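K.L.:
need coordinates for the following:
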Amino acid sequence: MWVQRDLTLKPHPRGFHLITREVVAALPELGSVRVGLLHVFLQHTSASLTVNENASPDVRRDFERYFNAHVPEGWREWEHTLEGKDDMPAHIKASVLGPSLTLPVQAGQLALGTWQGLYLCEHRDRGGPRRLVLTLTGERA
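P.N.:
Okay, here's the model as predicted:
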């Protein structure tokens, strides 16, 4: 079985945002997959995806603080500055974290650990809606 669907996420402020529910809700076919894979691809260069702790909001805030400290806005060495002071740092952060995830599907659900969730990592102050391509493949139950 193969299913591919586009999902547009509402605009999020800069930061790390759990999107697991939105992704799962966009794929009702997920429940019929005994074993498979879900590939999630973000069609943007100034945001990224990651899997991490889904319980404590402190983790999301700490991610944002870490990346802001290590990839600062206003660094005098940036050349690509025409799209705003947050643009080039957003590209660097997005490259470090990456635009895609491949996740196992087991018994009709994502095989995430107890405290794992999917994050949209929004690196721009106003990134706007973000588009994902969701590709589900697997063996039906």
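
K.L.:
drop to CA atoms for contacts and neighbour counts, all remaining ones
P.N.:
Will do.

K.L.:
tell me the helices and strands packed up against the strand or helix carrying N68.
P.N.:
Per DSSP states H and E, N68 falls inside helix 57-70. On a contact count with 3 or more CA pairs under 8 Å, 6 or more residues apart in numbering; DSSP states H and E, helix 57-70 meets strand 13-18.

K.L.:
next, the second sequence, to be compared with the first:
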Amino acid sequence: MGKPTSSTLASLAGLFRERDDRAVSQAPDAQARADERLGDINDTEKEFVSSRVRIIDPNLVYDAINLGRRIDVSWPTEYMRIRGGRTHWKDWVPETGMEGPVVHKWVPCHKDPNKRSHVDRTILLVQIDDKFVPIAESGVQDLGPEV
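P.N.:
Here you go, the predicted model:
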């Protein structure tokens, strides 16, 4: 088999261009959605921002799922991941009674890998001051919408 001719290359380029055009026409607002995701919190996660929770069992905190291992969850932002575990917390530990808004939620078997839990429990990401605490849903008490 020899080098492809210029007509073969032009034909291939046309096929790729058609496929790209179809992808754009099927998702005309894809760029708008991508721009929206660049912020800290997207629309799906905003529903959790208004929910406030209180830690009732600090033993259910996942304090080492921010290490960037392949088996860990996919974090909403790098900022949250860095501040979401013992490596950032140092001597601070989440305690019973601490409260904060839920900023993200990982659910087992979710179709979106960014929202999929790596274990068979739903994990909430709770913001307490400048720290982010990943905790099993059963380890918190829902205080209702934040006002």
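
K.L.:
what does the TM-score come to for these two?
P.N.:
For this chain pair, the superposition-based TM-score is 0.22 by TM-score structural alignment, normalised by the length of the first structure; 58 aligned residues with a CA RMSD of 5.2 Å.

K.L.:
still on that earlier bit, what residues of the following helix or strand past the helix holding N68 of the first structure count as buried?
P.N.:
Next helix or strand after helix 57-70 of the first structure toward the C-terminus (DSSP H and E): helix 87-97. Residues D87, M88, P89, A90, H91, I92, K93, A94 are the ones in helix 87-97 of the first structure that count as buried (16 or more other CA atoms under 10 Å).

K.L.:
pretty sure the fifth one sits against L97.
P.N.:
Yep, that's H91 of the first structure we're talking about. No - taking contacts as CA atoms under 8 Å, H91 of the first structure lies outside contact range of L97: 10.1 Å.

K.L.:
contacting residues around the helix of greatest length in the second structure?
P.N.:
When the second structure is parsed with DSSP state H, its longest helix is helix 6-26. Around helix 6-26 of the second structure, the neighbours that count as contacts under CA atoms under 8 Å, 6 or more residues apart in numbering are A30.

K.L.:
show me which residues of it are buried.
P.N.:
Applying a neighbour-count criterion of 16+ other CA under 10 Å, helix 6-26 of the second structure contains no buried positions.

K.L.:
now whichever helix or strand comes after it against helix 6-26, angle please.
P.N.:
Per DSSP H and E, the first helix or strand lying C-terminal to helix 6-26 of the second structure is helix 30-37. Inter-element angle recorded for helix 30-37 of the second structure and helix 6-26: 60 degrees (by axes from the mean of the first three to the mean of the last three CA atoms, to 10 degrees).

K.L.:
could you identify the helix or strand that succeeds helix 30-37 of the second structure?
P.N.:
From helix 30-37 of the second structure, the next helix or strand downstream (DSSP H and E) is helix 43-49.

K.L.:
so what secondary structure elements neighbour that following helix?
P.N.:
strand 99-108.
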